[in-house]
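Novice: task: produce atomic coordinates for the following.
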Amino acid sequence: MRKLILLFTLLISTVAFSQELNCTVSVIAQQTGNENDMIYKTLEKQLTEFINNTKWTNKTFKQNERISCSMVINVKENNNDMFSASLQVSSSRPIFNSTYSSPVFNYNDKEFNFQYLEFQNLVFNETQFESNLISVLSFHVYMILGMDADSFELKGGDDYFKQAQTIASYSQQLNGQGWKLEDGLQSRFALIDNLMSPSYGGMRSAMYKYHIEGLDIMNENQKEGKNKIISVFDELKKVHSVRPNSFLMRVFFDAKADEITDILSGGPSVNISDAMDTLNRIAPMYSQKWRNIKY
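Specialist: Alright, predicted model coming up:
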């Protein structure tokens, strides 16, 4: 009997700690004028369970290894079971030997239209379209997984980005926005297409070096870590010279601008004059933040 109890406990532990994400889902419906409608609370609860309880990979994550992330759905309109919304997705990862979590992915999906019936079954299919609601959320789950993996291993996110690309491909059958080339330079299609392009390999290399060679060593050698992060800007400058004002560059700095400002403003003194010039060149949309850097 004791062996059976132990086996059952192990099985429960495996299930409890196998999922990959620790995701907070919020559904905001103030713009609809009916924000207290129970359907939004039901949607929020169902999506939280769907994202956190689905097994997205074949890997086992311990509780403390689950990726911290959030998805905020801002519903603009609701007509019966049709919803028009935007989706803000963000994730972070812990920094070695510290209590600090670094933002990794920060993306505003402005065109998120979906159909939802209260208490409907939510199931993800790797190879088949189920609904735009499932496709959009699953796409961003794999973006979170891919970005996180890229921050720990050079091009470690390949498998996850390939799955995101598969989702984008089979979701094109729908008329929903964001899945096709003609949907613009900041769509889901553009995001995954750029990430999988060899032209942007330097962006992914920079993502890896920024975290592993920069942030993760700052607890032991803050000056070296700071200089490593500054050297990453030179890699980004090479990408910028080939693909100026790229969407991926903006995605990177949407997550990292505040952090970079803090890093360059504090800690040991290093020469950052060239870094400032580079930042203003490759990320001019954050020039106000760069002006706030004290050195």
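
Novice: rest of the way, CA atoms for contacts and neighbours
Specialist: Fine.

Novice: what's near enough to touch residue 192?
Specialist: Residues in contact with residue 192 (Cα atoms under 8 Å, 6 or more residues apart in numbering) are 161, 164, 165.

Novice: distance of residue 164 from residue 201?
Specialist: 17 Å (Cα to Cα, to the nearest Å).

Novice: ok, those two, which is more surrounded?
Specialist: Neighbour count, other Cα atoms under 10 Å: between residue 164 and residue 201, residue 164 has more, with 26 against 14.

Novice: tell me if I'm right that that one and residue 144 touch.
Specialist: No: Residue 164 is beyond contact range of residue 144, at 10.1 Å (criterion: Cα atoms under 8 Å).

Novice: check the offset of the helix or strand harbouring residue 259 from the chain's centre.
Specialist: Residue 259 is located in helix 247-265, with elements delineated by DSSP states H and E. A distance of 14 Å separates the centroid of the chain from that of helix 247-265, by Cα atoms, centre = their mean, to the nearest Å.

Novice: buried sites along it?
Specialist: Residues of helix 247-265 classed as buried by neighbour count (16 or more other Cα atoms under 10 Å): 248-257, 260-261, 263-265.

Novice: could you do stretch 122-136 as well?
Specialist: Buried, per 16+ other Cα under 10 Å, within stretch 122-136: 122, 124, 129, 131, 132, 133, 134, 135, 136.

Novice: ok, stretch 280-290 next?
Specialist: Quick answer for stretch 280-290 (16+ other Cα under 10 Å): 280, 282, 283, 286, 290.

Novice: okay, those residues in a markdown table with distance to residue 65 and secondary structure next?
Specialist: Below are those laid out as a markdown table (distance: Cα to Cα, whole Å; DSSP: H, G, I helix; E, B strand; the rest coil):
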| residue | distance to residue 65 | secondary structure |
| --- | --- | --- |
| 280 | 36 | helix |
| 282 | 33 | helix |
| 283 | 32 | coil |
| 286 | 32 | helix |
| 290 | 33 | helix |
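
Novice: to compare against the first, here's the next sequence to fold:
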Amino acid sequence: MKLTLILFLLAPLLLVGQSEINWTVNLNTQQITQTDRRVFETLEKDLAIFLNGRTWTNDRFEPEERIDATIFLTITEQTEKNSQDGEQVIPNRYSGTLAIQTSRPIYGTGEVTPILNYQDKNISFGYEQFAAIQLSEQSYTSELSSLMGFYAYLVLGLDYDTFSPMGGQPYYEQAQEIYNRLPSAVANSPGWSSGNKSNNRSFLLENLLSPRMVPVRRALYTYHRLGLDQMLTDPVAGRNNITLAIEDVQAANQSYPSSALVQSFVDAKRDEIVEIYKGATGPEQNAVIQMMSRIDPSKSGDYRLIRSSGPATSRGTTINRGPNGRQ
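Specialist: I've put the predicted structure just below:
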């Protein structure tokens, strides 16, 4: 009886800490052989607790409204550094790659559409087993919490951009604050360095905040809210709006070639665009094939599959998320 009463009283407090993002964490450590495997089991659990146990916005999300996000963290090595005795293995420091995939529901269906499909090839962090992962809004705490907090705010920003025009701005600015708090040694590392334009975190963030990339962010809203969300009731109008979104992405690509944001968009949407336009008219198909082949030239052959016979498919159920235009 007493236990039931305690749980009843604590329930509201437990719900307060639930993340707006439903994170799934997958850890791959097959390439590491010299470390106690229990360290990685603890790391995977700590990451899930940190990401899912923290609220990132002031909006209230119902359980069914949470954003689905999956992290694939592959640890490839223990970092080595020079010491007075030569090369020395630091057992609690690791490096590898990180892939993130997120999705959003589509109005009136039981399916979802991919929003982010991104791979970070320069992950490096320290981790002490049983030391809680913490993120401060005032000061730098650790590389690992900064890394995860950075991507959490990017995931939120991209999701909010699909529900309202430029709705993700506050969350990109939060990611910028995390970057600004990094100590110089961390900020100058390959994964963060602003001087490294090879698709790292700083470059992706710069894209999201750049005026030249406003057409892509506008396209996120047009593609999803005015396009996919309308496909159930008016597929022709919905597809026309998706075409307008692709035109915006093409304009941004011409203004800012080889941008990380454009590449992230096509990596997430390539297969979906092919399926959507299989049911379009010949002129629509030709226009989209030409545009996507310019935007995503290495995959131009994929877009020719649009001419295959068969109806267009849509994926997902929109939801109302908070008061900031996400209706």
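
Novice: ok, so of the buried residues of stretch 280-290 of structure 1, who is nearest residue 270 of structure 1?
Specialist: Checking those against residue 270 of structure 1 by Cα to Cα gives residue 290 as the nearest, at 15.9 Å.

Novice: quick one, what contacts the closest one?
Specialist: By Cα under 8 Å, 6+ apart, the contact set of residue 290 of structure 1 is 261, 276, 279, 280.

Novice: map it onto structure 2.
Specialist: Aligned by TM-score structural alignment, residue 290 of structure 1 pairs with residue 303 of structure 2.

Novice: run a quick neighbour tally on residue 5 of structure 1.
Specialist: Neighbours of residue 5 of structure 1 (other Cα under 10 Å): 10.

Novice: any idea which helix or strand carries it?
Specialist: Counting by DSSP H and E, residue 5 of structure 1 is found in helix 2-16.

Novice: same question for residue 88 of structure 2.
Specialist: strand 86-105.

Novice: and what of residue 80 of structure 2?
Specialist: strand 67-83.

Novice: quick one: work out the angle between that strand and strand 86-105.
Specialist: 170 degrees (axes from the mean of the first three to the mean of the last three Cα atoms, to 10 degrees).

Novice: still on that earlier bit, and the helix holding residue 5 of structure 1, how far from the chain's centre?
Specialist: 33 Å.

Novice: helices or strands next to it in the packing?
Specialist: On a contact count with 3 or more Cα pairs under 8 Å, 6 or more residues apart in numbering; DSSP states H and E, helix 2-16 of structure 1 meets no helix or strand.

Novice: so the longest strand that structure 1 contains matches what in structure 2?
Specialist: Ranked by residue count under DSSP state E, the longest strand found in structure 1 is strand 101-115. Against structure 2, the aligned range for strand 101-115 of structure 1 is residues 112-126 (TM-score structural alignment).

Novice: how about that stretch: buried residues?
Specialist: Quick answer for stretch 112-126 of structure 2 (16+ other Cα under 10 Å): 112-119, 121-125.

Novice: now do stretch 103-110 of structure 2
Specialist: By 16+ other Cα under 10 Å, the buried positions in stretch 103-110 of structure 2 come out as 103, 104, 105, 106, 107, 108.

Novice: surely the fourth one and residue 226 touch.
Specialist: No: counting by Cα under 8 Å, residue 226 is not a contact partner of residue 106 of structure 2; they are 10.8 Å apart.

Novice: now do the strand holding residue 88 of structure 2: distance to the chain's middle.
Specialist: Relative to the centre of its chain, strand 86-105 of structure 2 is centred 16 Å away, using Cα atoms, centre = their mean.

Novice: and the next element down the chain from the helix or strand where residue 4 of structure 2 lies?
Specialist: Using DSSP H and E, residue 4 of structure 2 falls within helix 2-16. Per DSSP H and E, the first helix or strand lying C-terminal to helix 2-16 of structure 2 is strand 21-28.

Novice: tell me roughly how far that next one lies from structure 1 on average.
Specialist: Taken over the aligned residues, the distance from strand 21-28 of structure 2 to structure 1 averages 0.6 Å (mean Cα distance after the TM-score superposition for structure 1).

Novice: neighbours around residue 65 of structure 1, how many?
Specialist: When neighbours are counted by other Cα under 10 Å, residue 65 of structure 1 registers 16.

Novice: nearest spatial neighbour of it, skipping sequence neighbours?
Specialist: residue 20 (7.6 Å; Cα to Cα, 6 or more residues apart in numbering).

Novice: which residues touch that neighbour?
Specialist: Taking Cα under 8 Å, 6+ apart as the test, what residue 20 of structure 1 contacts is 52, 55, 56, 57, 60, 61, 65, 66, 67.
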